[in-house]
Structures are given as C-alpha cells and as structure tokens.
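A.B. asks: Sequence and predicted structure below; questions after.
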Amino acid sequence: MAKKMKPKPDNLLAQNKKAYHDYNILETYEAGVALTGTEIKSVRAGKTTLRDGYARVRNGEAWLENVHITPYAEGNQFNVDPMRNRKLLLHKKEIRKLEVSLTEKGLTIVPLRMYLKHGYAKVLIGVAQGKKNYDKRESLKRKDQERDIQRAMKERY
C-alpha cells in the first residue's frame, strides 16, 4: 500500500513544499478526506493550506489536523470552522501501520499534496522523519549541484 503516488498536475489543488525541506519522507499513503459540502467547493477552488498540517491516529481513526480550508464565499451559514480536524479515510491495515510507525521516536505524519481523483478530494500523506539543519543544508547543496549539471548538459547538447 505504501507506494509513490504522483497525481496529474492539473488535478493538484495544494502542495506542501516545506515538508520535503523539513522532513525525510519514508513512506506515502493516499487517503480520502471527509469534507462538508462547502469545504469541497473551497478545496476545488484551491483555497487550502497544508503547510503546518499533520495527521494523528486516535481511537483507531486517522485525523488530519491544523490544515486550513478557507470558508466558501457563498457558503454563509453552512460554512464550518476552517481549522477543524478532518477524518482521513484509510483502510484499517493502513491505520494500524501508521499507528505503529508513530510509536517510533522522531516520526510524524505530514500531508504532502491534496488533489482530485475521480471527483474526490485525496491527500497524499507521508510518514516523515525530521531533518537537522545540517541535513537541510546538504540537501540544498545537492539540489544546486544537480541543477548545475543539468544546465551544463543542456548547453553541451
């Protein structure tokens, strides 16, 4: 179940670029999100922020916390709290795996991407281990080197 999922760019609604900078992603899971009617309209409009979000397992259920979905402009009384906890829709086996991985020291679950798949909002969550500052500098240095190599190869051919 833990496989790399890359949604099509036109279906991508929100992306957490900071997660790749701050964490080493060990495993990824695709999860559905339980949203209300006005929330899904706001998500489809791209009004979602995943930056400070994380997932937690409580009572055998996975919950997405600290993810901001802006209230829908025409939603009036049907709008809900933009920072409310949202249930993640996963299989029991996947929830158990996440629960076991969370017991290890230094691991957390972060949302990486939110996208549409067959009309449903999906979240790509990753089991992540925090990076130290020197790890972040090393990955930035490696990224710059790869960019320079690509630039040199482009000029050469």
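C.D. replies: Cool, got the structure.
A.B. asks: only C-alpha atoms for contact and neighbour calcs from this point on.
C.D. replies: OK.
A.B. asks: Please, where are all the helices along the protein?
C.D. replies: In the chain, the segments counted as helices under DSSP state H are 17-22, 37-44, 92-103, 133-156.
A.B. asks: Put this next to the previous one:
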Amino acid sequence: MARETGTKLITSNRRARHDYEILDTYEAGIVLTGTEVKSLRTGRASLADAYADLHNGELRIHGVHIAEYSHGTWTNHAPRRIRKLLLHRGEIDKLTGKLTESGLTLVPLSMYFKNGWAKIELGLARGKRTYDKRQAIAKRDADREIERAVQRRAKGFTD
C-alpha cells in the first residue's frame, strides 16, 4: 500500500487568528489511537476551546474534540481526552522559556495530515485586546476598499 503524499487539512481554528496575535508557529505530531485516526480521516474534529500546555517536560493538548468513530467497536476513544504532542526536545525547551513570560500561550491553529501522519500547527500567541481587534478589522476593510479602487481604475472606471 502506497503512503499518501502532500497535506490534507482536517480542521482549522479561524477564531485563533482573530483573538490572538500569533508570534511564532510550530508543527507537532499527535499521539492518537486507531479510532481517532479513522475519525480524523472523515474530518470530524474541532479545535474550538483547545489549548496546549507543558506538563513534566511534555507538551499536551487539551480541549480538542475528535468525534467517536461511527463504525468503531466497544473500544472507541473519549472525544475530549488530553493528547500528547510530539516535538523535538530543543523546541520544547525553547517553548518552556517563552511560556514562562506572562501573557503567552500555545494555541492550535490547524490540524492536518502530512504524508499520512496527523500533525497540528501550534501558534505561540499573545491575546489581543478589544481595541486591537477593532483596529485589525478597520485595516482589513481599508485594504479591501483600496484594492477595489485600484481594480476600478485599472478597468478604466472613474468616480
């Protein structure tokens, strides 16, 4: 059986980029059971309310919901169990130093299959305040309006 190549997105946490300022990103493997992998292949996962933390030198993720596999037997998995993440020791040590700073957290941004292996993209993030969110929305709207004006001008329309 040939191993699949490339990446296939399972789910993404679109809310994270709105609520947090992403400072750095990391790719980590996930320790999963068989029914969890089968459920992920059908795309039944949610990263809402999920976060990662360090515990005894290991990186763990909390709050990820992977639905029970519908064709599973009585040995199905718990949907919201704590799962271990796999990173190189040097990356974990670097994260340990950064997470001791106040206001920083690890937020899952997306979950995907890469060359057949389940991966999760983590973002080292700092929470945005309400006025930061409003500024980001205003900037995005202004950029859109500028782009529309440039396109109208390129097509020969004048105001």
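C.D. replies: Sure thing, it's come through. It should be emphasised that the depicted structure is a prediction, and the values quoted were computed from it without experimental measurement.
A.B. asks: before we move on, back to that, mean neighbour count, the helices of the first structure: which tops it?
C.D. replies: Of the helices of the first structure, the one with the most neighbours on average (mean count of other Cα atoms under 10 Å) is helix 37-44, at a mean of 18.
A.B. asks: Onto which residues of the second structure does that helix map?
C.D. replies: Aligned by TM-score structural alignment, helix 37-44 of the first structure falls on residues 34-41 of the second structure.
A.B. asks: Same check on stretch 88-97 of the first structure?
C.D. replies: With TM-score structural alignment as the criterion, stretch 88-97 of the first structure aligns to 85-94.
A.B. asks: what would the helices of the first structure look like in TSV with distance to Arg113 of the first structure?
C.D. replies: Output for the helices of the first structure, formatted as TSV (distance: least, Cα to Cα, whole Å):
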stretch	distance to Arg113 of the first structure
helix 17-22	9
helix 37-44	12
helix 92-103	18
helix 133-156	21
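A.B. asks: right, and those - which one's nearest Asp81 of the first structure?
C.D. replies: Taking Cα to Cα, helix 37-44 is the member of those nearest to Asp81 of the first structure, at 9.8 Å.
A.B. asks: That closest one vs the second structure, mean deviation?
C.D. replies: Mean deviation of helix 37-44 of the first structure from its aligned counterpart in the second structure after superposition (mean Cα distance after the TM-score superposition for the first structure): 0.8 Å.
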